[in-house]
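# Could you work out the structure for the sequence below:
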Amino acid sequence: MEKPVKKLQFDLSGYYFFGLVLLVCLGFWPSYFAKFFYGTANFSFYFHFHATVLILWMSLLIIQPILIRNKQVAIHRLLGKISYLLIPLIFISIILLTHSRIPHQGPLTDDHLVGTFNSYKDLIILATAFFIAIRYKKDYQLHARGMIVTGLACIEPAFIRFAFRVISDPFVAYLTTIFTLYAVFLWIIYRERKQAKARWVFPLIVGLYVIAHGLVLFDMLYLPFWRDFVMWFAHLPLTTILI
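All right, here's what the predicted structure looks like:
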């Protein structure tokens, strides 16, 4: 007799996201968190705003599955309404922080082009994942997958900062980061390979990442159309320059 398929327990994801918190601390410790202890945390409002809303979001990703596991559905739904406020704030924080980091006048460097692209790529991944989570909020399997992806989207920004510190070659550090990201997604896809439904979410997100990383690896970001877009974005009156 064939063994029954064991479904992924998405209500355990809150505990796994503690690992994401550790990764974020490793990635951002020298450049952000440690500076509060050394008295050198002279960051702009845009940076603090971005950090605050993401910390709140990661806290929500940890708490919500634990509430479901403990059958606290009413509290889960109540806290879920906060996501309708937090996600727009996350989008705004990413746009403002990205805008504050590029020169509003003058030439753009390759780092400005790639950095701006990575921010917009993260926005697309987050928007897609959150749309799935809300569009299918009455379907637990799809809703859970969408929300989990909003957390997994934090892996690349955190891991690449850690990789740049321990790997001397920036290109190797970048490849290590994206391969690690794909390994996480492929492990999840493999684990859910025999489930009957909702298996399209993680492959869809992987496809978006492959397109985005392909544009970076094949130097498509240095073409005039992207430089023109970033220049247009830089000239918008959104922020003052981050020092």
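
# can we go C-alpha only for contacts and neighbour counts from here?
Noted.

# Is His104 in a helix, a strand, or coil?
The three-state label given to His104 by DSSP: H, G, I helix; E, B strand; the rest coil is coil.

# residue ranges of the strands in this structure, please?
Shown for the chain, no strands are assigned by DSSP state E.

# Helices of that one, start to end?
13-28, 34-38, 45-69, 73-80, 83-100, 110-135, 140-152, 155-166, 170-191, 201-217, 224-234 (DSSP state H).

# Just send these back as a markdown table, with distance to Lys7 and mean neighbour count too.
Formatted as a markdown table, the helices of the chain follow (distance: least, CA to CA, whole Å; neighbours: other CA atoms under 10 Å):
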| stretch | distance to Lys7 | mean neighbour count |
| --- | --- | --- |
| helix 13-28 | 13 | 17 |
| helix 34-38 | 40 | 11 |
| helix 45-69 | 15 | 18 |
| helix 73-80 | 20 | 13 |
| helix 83-100 | 26 | 19 |
| helix 110-135 | 19 | 18 |
| helix 140-152 | 10 | 21 |
| helix 155-166 | 24 | 19 |
| helix 170-191 | 8 | 15 |
| helix 201-217 | 15 | 16 |
| helix 224-234 | 43 | 15 |
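
# how close does the closest residue to Phe162 other than its chain neighbours get to Tyr136?
Sequence neighbours aside, Gly27 is the residue nearest to Phe162 in space, at 4.5 Å (criterion: CA to CA, 6 or more residues apart in numbering). Separation of Gly27 from Tyr136 (CA to CA, to the nearest Å): 33 Å.

# Same question for Leu78.
Leu78 is 17 Å from Tyr136, by CA to CA.

# on that earlier part again, now for the residue nearest to Phe162: which residues touch it?
Applying CA atoms under 8 Å, 6 or more residues apart in numbering, we find Gly27 in contact with Pro157, Ala158, Phe159, Ile160, Arg161, Phe162.

# Let me have those in JSON lines, extended by distance to Val53.
As requested, the contacts of Gly27 are arranged in JSON lines below (distance: CA to CA, whole Å):
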{"residue": "Pro157", "distance to Val53": "15"}
{"residue": "Ala158", "distance to Val53": "15"}
{"residue": "Phe159", "distance to Val53": "19"}
{"residue": "Ile160", "distance to Val53": "20"}
{"residue": "Arg161", "distance to Val53": "20"}
{"residue": "Phe162", "distance to Val53": "21"}
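
# For the comparison step, fold the sequence that follows:
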Amino acid sequence: MEKGFKNIALFFAVTAAIVLIGFFPTYLSHFPYFEGFVALHHFHGFVMALWLVVLIVQPILINKRKYQWHRMIGKFSYVLVPIIVISMALVYQRSFVISVAENGTDHIKSLSMLFLPLTDILPFTVFYLLAIIYRKKVANHLRFMISTAIVVGSAGIVRICMVWLGMDFVGAMYANAVLMILVLVGLVLYDLYHKKLSENKSFVVALLVLGIPNLLLMYVPYTAWWQSFAEGIVKAMN
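Next up is the predicted model:
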């Protein structure tokens, strides 16, 4: 493992802490009854927590030269990640249905919500697939795994912005988008400073894959063409 990322497990642990802080008031504090939550919420929370555990454990296994265990957990992710992606999509679907049926959200705002999966499900999936494609190129593999952690951590950031800082949902999403982009820009500059960028542009790819849809989030969801497209998706779902 690269010297600069030798303690990357700590970064993953901090990411997990951010998620826990973000979700404590809105989810964990409801233990043990969890009134208002359904099985999907618990399942989604479980598989996401499992992914954070995988991220933390894997570099530790590498540092301890437990390569066989590292490979076994890596193969386990082939099953875990598709389940994570499906659970994310189902949570979004439920949120959309509730926003329309129960919360009285206006139709335009509801349709704008359908853009949100492009800001996290899509980047997370792309980063994982790239990490697997480059699994034999450790430097690339590690950078794309770090990128998945940034996406997962963003869920905690959004909730911290809303619950702890008092932002509305839209403001929290914008703040989170800017923060994620800044983190990736910082990682690109880190590689540039250490003369790694010429041979490894994984963080540049991650910046584009995550940054573009999150920047478009500030404009596209309320455009006429997106509203028309989203309306077609809703009709197809029904």
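
# What lines up with the residue nearest to Phe162 of the first structure in the second structure?
Using TM-score structural alignment, the equivalent of Gly27 of the first structure in the second structure is Gly22.

# Could you do Val53 of the first structure as well?
Aligning on TM-score structural alignment places Val53 of the first structure opposite Val47 in the second structure.

# do Leu97 of the first structure as well
Using TM-score structural alignment, Leu97 of the first structure pairs with Val91 in the second structure.

# Does that match touch Ala39 like I think?
No. Look at Val91 of the second structure against Ala39 with CA atoms under 8 Å: they stay out of range, at 10.8 Å.

# May I see the buried residues of stretch 92-104 of the second structure?
Within stretch 92-104 of the second structure, the residues that count as buried by 16 or more other CA atoms under 10 Å are Tyr92, Gln93, Phe96, Ser99, Val100.

# related to what we said a few turns ago, which two among the contacts of Gly27 of the first structure are spaced furthest apart?
Across the contacts of Gly27 of the first structure, the longest distance by CA to CA is 9.2 Å; it joins Pro157 and Phe162.

# Identify the residues contacting the most centrally placed residue in the second structure.
Residue closest to the average C-alpha location in the second structure (CA atoms, centre = their mean): Val151, at 2.5 Å. Counting by CA under 8 Å, 6+ apart, Val151 of the second structure touches Asp120, Pro123, Phe124, Met180.

# what residue of the first structure matches up with the first one?
Aligned against the first structure by TM-score structural alignment, Asp120 of the second structure finds its counterpart in Asp122.

# what about stretch 182-194 of the first structure, distance to the chain center?
From the chain centre to the centre of stretch 182-194 of the first structure is a distance of 18 Å (CA atoms, centre = their mean, to the nearest Å).

# Run through who's touching it.
Val5, Lys7, Leu8, Arg199, Phe202, Pro203, Val206.

# Counting neighbours, what do you get for the nearest residue to the third one once chain neighbours are set aside?
In other words, Leu8 of the first structure. In space, Leu8 of the first structure comes closest to Glu192 once its chain neighbours are excluded; the distance is 6.4 Å by CA to CA, 6+ apart. Here the number of neighbours of Glu192 of the first structure (other CA atoms under 10 Å) works out to 18.

# Give me the distance between Glu192 of the first structure and Leu113 of the first structure.
37 Å.

# Likewise for Phe171 of the first structure?
As for Phe171 of the first structure, its distance to Leu113 of the first structure is 16 Å (criterion: CA to CA).

# residue contacts, Ser93 of the first structure?
Counting by CA under 8 Å, 6+ apart, Ser93 of the first structure touches Tyr46, Phe47, Phe49, His50, Val53.

# Still touching in the second structure? Go through these.
Mapping the contacts of Ser93 of the first structure onto the second structure (both residues aligned by TM-score structural alignment, their matches' CA atoms under 8 Å) leaves Tyr46, Phe49, His50 still in contact.

# Would you check that the first one makes contact with Leu97?
Yes. If you go by CA under 8 Å, Tyr46 of the first structure and Leu97 touch, sitting 5.2 Å apart.

# what's the overlap in contacts for these two?
Shared contacts of Tyr46 of the first structure and Leu97 (CA under 8 Å, 6+ apart): none.

# Ile205 of the first structure contacts Ile125, correct?
Yes. Look at Ile205 of the first structure against Ile125 with CA under 8 Å: they come within range, at 7.0 Å.

# how about Leu67 of the first structure, what's its partner in the second structure?
Aligned by TM-score structural alignment, Leu67 of the first structure pairs with Leu61 of the second structure.

# how near is that match to Val54 of the second structure?
Distance from Leu61 of the second structure to Val54 of the second structure, by CA to CA: 10 Å.

# can you check Ile60 of the second structure too?
For Ile60 of the second structure, the distance to Val54 of the second structure equals 10 Å [CA to CA].

# what do you get for Ile146 of the second structure?
Taken as CA to CA, the span from Ile146 of the second structure to Val54 of the second structure is 12 Å.

# repeat for Val205 of the second structure
For Val205 of the second structure, the distance to Val54 of the second structure (CA to CA) stands at 23 Å.

# Which residue in the second structure aligns with Ala158 of the first structure?
Per TM-score structural alignment, Ala158 of the first structure is aligned with Gly156.

# Kindly apply the preceding question to Phe43 of the first structure instead.
Correspondence of Phe43 of the first structure to the second structure, assessed by TM-score structural alignment: Phe37.

# Neighbours of its match, how many?
When neighbours are counted by other CA under 10 Å, Phe37 of the second structure comes out with 11.

# roughly how far apart are it and His30 of the second structure?
Distance, Phe37 of the second structure to His30 of the second structure, by CA to CA: 9 Å.

# and what of Ala16 of the second structure?
Look at Ala16 of the second structure and His30 of the second structure: by CA to CA, they are 19 Å apart.
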